[in-house]
Structures are given as C-alpha cells and as structure tokens.
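Engineer: Sequence first, then the predicted structure:
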Amino acid sequence: MNASFTALRQAFASARHERKARHRDIASALSISEGELLAAHVGAFDDGESPLRARRLRAEWQDLIAAIEPLGPVMALTRNESCVHEKVGVYADASAQGPQRLVGLVLAGAIDLRIFYSHWRHGFAVAEALSDGAIQRSLQFFDAAGHAIHKIFLKPESDQAAYEALVERFLSAEQQPGLETADAWREPAEPADDTVDVAAFRSEWASLRDTHDFFGLLKRHQLSRTQALRLADPRFAQPLATSSAQELLSRAAQEGVSIMVFVGNPGMIQIHSGPVHKVAMMGPWINVLDPGFNLHLREDHIASAWLVRKPTVDGLVCSLELFDAQGRTIAMMFGERKPGQAERCDWRNLLESLVEGAPEAVPC
C-alpha cells in the first residue's frame, strides 16, 4: 500500500513539473479522485517524492469555517464540472443554522457563501512548493467521493501565523495516507412529466413571494430544475441560445451592469456581487478576469440556457440559468440587488434582450 502512495506522489510531481497540470486533471489521469490524490500526500515521506504535503483536518467544519476570519484576505474557490468561481476577500460573519447546524452562511463583505455541510466529509491543510520557490498554502474540502467542494488559498497578504494556528487547532489525530471513498451524491430521479400536477405547480409558481421559496416548490412537486423549467408557464421560463452567457457577460462589462453570479456544487454555493470588467474567450472557456473575481465557464458544456422569472414581494426577479447535458446547474446569474429592492432596470433590459425578437427595452 505504501508503495502505491509513493507511486501516486511521484506521478503527481512529474505531472506538475513537466506539464504544469492541475491537481484535478492529474487525479483524473490517475483514475482517482482529487481527494484521494491529496490523501496520498498525508504523513511522512521523502522530500524528493513530491512538492506537496497534506495534513488531515478534523470534521468540525462549522467551527473551522467560523475560524477563518483571522487569516485576513484569502481566495475562495468553488467549482463544478463546468465552471470555476474564484473570489478574494475575508471570511467574515460566518454562521451555521438548522438541525445539527448543517446549513452555513458567510455573508459579510466580498466572500458570500451558502454551505451545505451534510456533503462535507474530508478536509486537508495543503502546502505545495511551486516552481518559483514559493509555498502555496490552502485548506481544501471534499465530499464522500473525494470530489472537491471548496478550497481556500492564502494570498501574500494573508496572516500565515493565523493559518498555522488554525491548522494546529483542527488537526486530526489520524495522519496516515489514504482515503476511504463512497459513491457521490446524486439528484433524485425526476418523475415522468405526465405524472406531475402541472396546473398546481404553475399556480404555486405564480404565487411565489420570495426567490428562496423556489427550492421548496421543486421539492413539493419532486421536480428537477430543468424539468420545472420545461413544465413552467412560458411567461416565467423561456429557453435561450446556449451562447447567451457569453453575450450577457460581455455586455454587462461594456454597459456597467452590476450582476450576481452563483456557482456551486452539492456542498457549496459561492456568489459574486458587483460589476464585471474584463471578459475574454480562451478556447471553450468564457473568462472573467477581474481583480478580486475570476470566473472560468466552459461554454461547450452548456446544453441549455433559460431566462427564469420569479414573482416576489419586490416584483419579478429574473435570472439566466445554465445547465449541462445531465441537467446539472452550471451557473446562475441575476442582477445585483438586496432584499427589499426592486430588480434593476438595466439588468432586466439586458436579460430580456437575449430573447429572440425581444423589443429594445422593456418596462421595469
């Protein structure tokens, strides 16, 4: 077994040195999860085997996230198969709510997170020697299958001493290499369309008063999100071209429209609020490359795009929602707003203009 861990570490070192490959891609090439790749780097081994070291953390996730703030500015990274969301800021005002504190929030400042701790299984403090001699330190969290949920990377201005104190506080007594994995969580199968009470579903959608009630609506009718959009009243959901994301981001940058970008996986949703400035295509990737916010979205993974309208006490709230071929959410985009505020006119006009044959502007 130790020999296999040695082989994984050496394969990692070779891929990082020769191809500058990313952790995720190295793990995939080795037919293991990213969490398993890191876990192979736990414990003692010769320095020449790999530039990376990992220390296993105790599964006290809520308290750990609440203790991040003293580190100061860090980079938060959340991704799914098709989109990477990177945001720089301070983890302020963290809280955990509900039965067993399984729903977490980080709400103050640039770091805006919705956390679902029931999916969190493994965590590591990671230190990697980079080619320029610098040490990149991070905290990385994974689900039962070893798939990445969330990562926190230190910046040059981060408090290194506070990081080490946090790691020592949450360090697990178990520091042997290896990771026991389980099957990844899957969305429940959606019912056949002809078994859904479409009239009742549409009536309840029309009666929504808060965007957060939409999840409950789906749960009551046992619908997947894409199935709900297919069955919705057309005034509330319209299909758009899969190129809509690139057009929307580019025009938002050109026109100075402040937006919200939600990217997540089963264990985390990470949100950017504010303008975007530099939007660039690189191969299949749509990129936002701004100080403090980077987005990398695989346009070729977008199988469907929808304009979605939800009634609220503040009026209609409209979004662009992107899905892959399996119906999984890639990203959602809204106009920047706070509860109690009506939707921005510039956002709504931008979004509505993506509809084929739409007028130049719509009333708001």
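Structural biologist: Thanks, I have the structure now.

Engineer: all contacts plus neighbour counts: C-alpha atoms, from now on.
Structural biologist: Fine.

Engineer: those strands in the stretch 51-200 of the chain, which residues are they?
Structural biologist: 52-56, 74-79, 83-89, 92-97, 103-108, 112-116, 122-129, 135-142, 148-154 (DSSP state E, counting those that start in this stretch).

Engineer: let's bring in a second one:
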Amino acid sequence: MITAQSLKERWATFLEENPKTRIRDAAKQLGVSEADLLATQLGETVQRLEGDFRELLKEVPTLAYVMALTRNDNIVHERKGVYENVSFNDQTGLVLGPDIDLRLFMSRWHFGFAVDENGRKSLQFFDQDGLAVHKIYLTDQSDETAYEALVQKYLAADQTEAIVTVPYPEKEAESANETVDVQAFQDAWLAMQDTHEFFGLLRKYKLDREEGIRLAPAGYSEQISVNQLKKVFELVAERELPIMIFASSPGCIQIHTGTVKKLVSMGPWYNVLDPAFNMHLREDQINSIWVTRKPTKDGIVTGLDLFDKKGNSIALIFGKRKPGVPEMQQWRDVIADVISA
C-alpha cells in the first residue's frame, strides 16, 4: 500500500531526476493519480477546498483576468479571459463569456485544491479517480486579494485528511455494431436540423462517435492526414479566419473562438502560442481525423473530429459560427483547398 509519506518521498526523488516532467506525466510514471500526487503537498504549497463547487465557480468572475485550462491526454487547451455569465441547471453548468467559454459537468468535480507553485497560484479540480477536470490560473492581471478571499471561504476545515481516489472501471473496447440499420442511420443523418442531434443518433443506433462518422452518407465524412490538419491551421492563420476549438476532460468542455496566429511544432507537440490562447496537441497520438458535414436548419456545418488510438475524442474544430447563422464560406474554402491540394 502506498502511503502519503512514501509517495511524497518518491515524488521528491522523481523530481530531482526529472525536473521538467509535468505532474500529470509524473503521476502516470509513478502509478498514481495527479490528485494523489498533489495531495502530498497539503499544508505546504497545496490547500484542500470543500463545499459546493458550483457556488465557488459563480465567484470566479471576481478574480478578473485569469487563464482557464482544460485537457485530456492528447491536447492541452489554455484560454485567458474573465469568467462571465456563470450559470447552472442542477449538475450542468455554463460559462458564456467571449473569452472563457465552458460546458461544465459537475458530477465529475470531486476534489478541489488551491495550489501555489513558486508564486503561480491556481484553483485545480479533479474527478473521483484523481484525473484533472479543470484548472484556473491567476495571471498578472488577476485580483489576488479576491483569490485569497475565495480560497479562505472554501477552505476545508481539515487539511491533514488524506484524499481517497477511486478509479473508474476500465472502459471496455466497444466492438463494431454489426446490426445497425445503416440506411436508417444515414437517412437520420440527412434529416438533422441541429448538430447537437448527432449525440442522440449515436445513442439510438448504439454507435460510438467514430463509428457513426464512418457510417455517414457518402460525401458527409472523409478522412484527412495530420499534415493536412496542420495545413488547415496554416491557412486559417494566414487568412485570419476565426475558428472554434473544443477540448474536453470528463468534467468540462472548453472552447476557443477566435483566430490562431503563432504555430509551432516542438517534438511530438503541435502548438498554438498566442497571447490569449495556447493549444498543445500531441500529433503523434492522433489516429484519425475526419472532416464531417452535418445538415442543420442553417445549412451544412463542417467540422474536424480528431481521435486517438483508443477511439477517444481528442478535439473538435469548426469555423466560427452561432446558431441561426450559416457557416462561413471561407471555412469551407479552407477545407476544400486542403483536400484538393
């Protein structure tokens, strides 16, 4: 059994030998969760939070200009701005600002911590298995006094109690649904009036997302390569075309809407390094990329779906649009130019 003290000692040794390794990667190499690793610093650089995290999030706008971070194994999505219009309907929530744009699933927010990494202060939230769902970092434009007040308000009374993470059962690989009525599924695809109806179609026909995309009607989905994806980024940067990039953890979907400018490859990571938005995409873990075309009452909506080797969604990318407004022709032109090149 791993005790908090023995884990703390193992992590200290690991950091000496691997000073640049991120905590998420360190946790994997040590065979524990990120939250378990963070909790070894309770009473030092980490404070545990408690209470209703929905109420805490409603007060995050007082922190002013911050950086929101949501990630999965293969993409890190960092967006700076102010949390605005925070609202909840039971366990689902929204943050609807022009900069910070989130969909929140609070049943997956189990642990919260205030963290001080050599003066870099943040609020960090984790699922019951210790996987990070969302992090909020202060910037030099944040209200640090408001941060300290928020931490004190939600500070757990007992800072010595060990956290207990509970792993979720290993997700079994789903076999292809061989009984699906492909024609009925394709007819339903063509009858969609809203892109959100796609989730219902997948449930109805018992398909995972990539299976559904593979079974799309002719002309409504096609695969592209990683190099073609990078060309999409290059063209939207060159043409100053605003796009939408969705990245999700189990408890949060984070959306960047705007342009991308500085594109940099570093090892296996493909990056956007702009002042208000950073994206770090693990290109070597991308197994497939699909261009999808979904009918809506506003016309066809064209998107890019990125999947890893396990069939998990990495990210979704669209041209900037809002319901009720047709998709930008310039976005369709970018996709067409990349495919035809």
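Structural biologist: Arrived safely, thanks for sending. Being a predicted model, the structure only gives us computed values, none of them experimental.

Engineer: circling back: include distance to Met281 of structure 1 and mean neighbour count when you put the strands of the stretch 51-200 of structure 1 into CSV, please.
Structural biologist: Converted to CSV, the strands of the stretch 51-200 of structure 1 look like this (distance: least, CA to CA, whole Å; neighbours: other CA atoms under 10 Å):
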stretch, distance to Met281 of structure 1, mean neighbour count
strand 52-56, 31, 24
strand 74-79, 18, 23
strand 83-89, 14, 22
strand 92-97, 33, 17
strand 103-108, 31, 19
strand 112-116, 26, 22
strand 122-129, 29, 22
strand 135-142, 27, 20
strand 148-154, 25, 22
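
Engineer: can you list those strands in TSV and add distance to Ala165 of structure 1?
Structural biologist: Below are the strands of the stretch 51-200 of structure 1 laid out as TSV (distance: least, CA to CA, whole Å):
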stretch	distance to Ala165 of structure 1
strand 52-56	13
strand 74-79	16
strand 83-89	20
strand 92-97	18
strand 103-108	21
strand 112-116	23
strand 122-129	12
strand 135-142	13
strand 148-154	14
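
Engineer: Any idea which of those gets closest to Gly327 of structure 1?
Structural biologist: Gly327 of structure 1 sits nearest to strand 83-89 of all those, at 14.4 Å, using CA to CA.

Engineer: sorry, back to before: so for Ser224 of structure 1, which of the strands of the stretch 51-200 of structure 1 sits nearest?
Structural biologist: Closest of these to Ser224 of structure 1 is strand 112-116, at 18.4 Å (criterion: CA to CA).

Engineer: Just want the angle from the closest one to strand 148-154.
Structural biologist: Using axes from the mean of the first three to the mean of the last three CA atoms, to 10 degrees, the direction of strand 112-116 of structure 1 lies 140 degrees away from that of strand 148-154.

Engineer: hang on, the earlier thing: of all the strands of the stretch 51-200 of structure 1, which one is nearest Val288 of structure 1?
Structural biologist: Among these, the nearest to Val288 of structure 1 by CA to CA is strand 83-89 (9.5 Å).

Engineer: can you give me the angle that closest one makes with strand 112-116?
Structural biologist: In terms of direction (the same axes, to 10 degrees), strand 83-89 of structure 1 departs from strand 112-116 by 120 degrees.

Engineer: can you list contacts of strand 83-89 of structure 1?
Structural biologist: The contact list for strand 83-89 of structure 1 (CA atoms under 8 Å, 6 or more residues apart in numbering) reads 72-79, 109-111, 263, 270, 272, 292-298, 330-331.

Engineer: Restricted to buried residues, select those in ChimeraX.
Structural biologist: Buried residues within the contacts of strand 83-89 of structure 1, by 16 or more other CA atoms under 10 Å, are selected in ChimeraX with:
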select :72,73,74,75,76,77,78,79,110,111,263,270,272,293,294,295,296,297,298,330,331
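
Engineer: mind listing what the aligned residue in structure 2 for Arg114 of structure 1 touches?
Structural biologist: Under the alignment (TM-score structural alignment), Arg114 of structure 1 pairs with Arg103 in structure 2. Listed by CA under 8 Å, 6+ apart, the contact partners of Arg103 of structure 2 are 92-95, 252-254.
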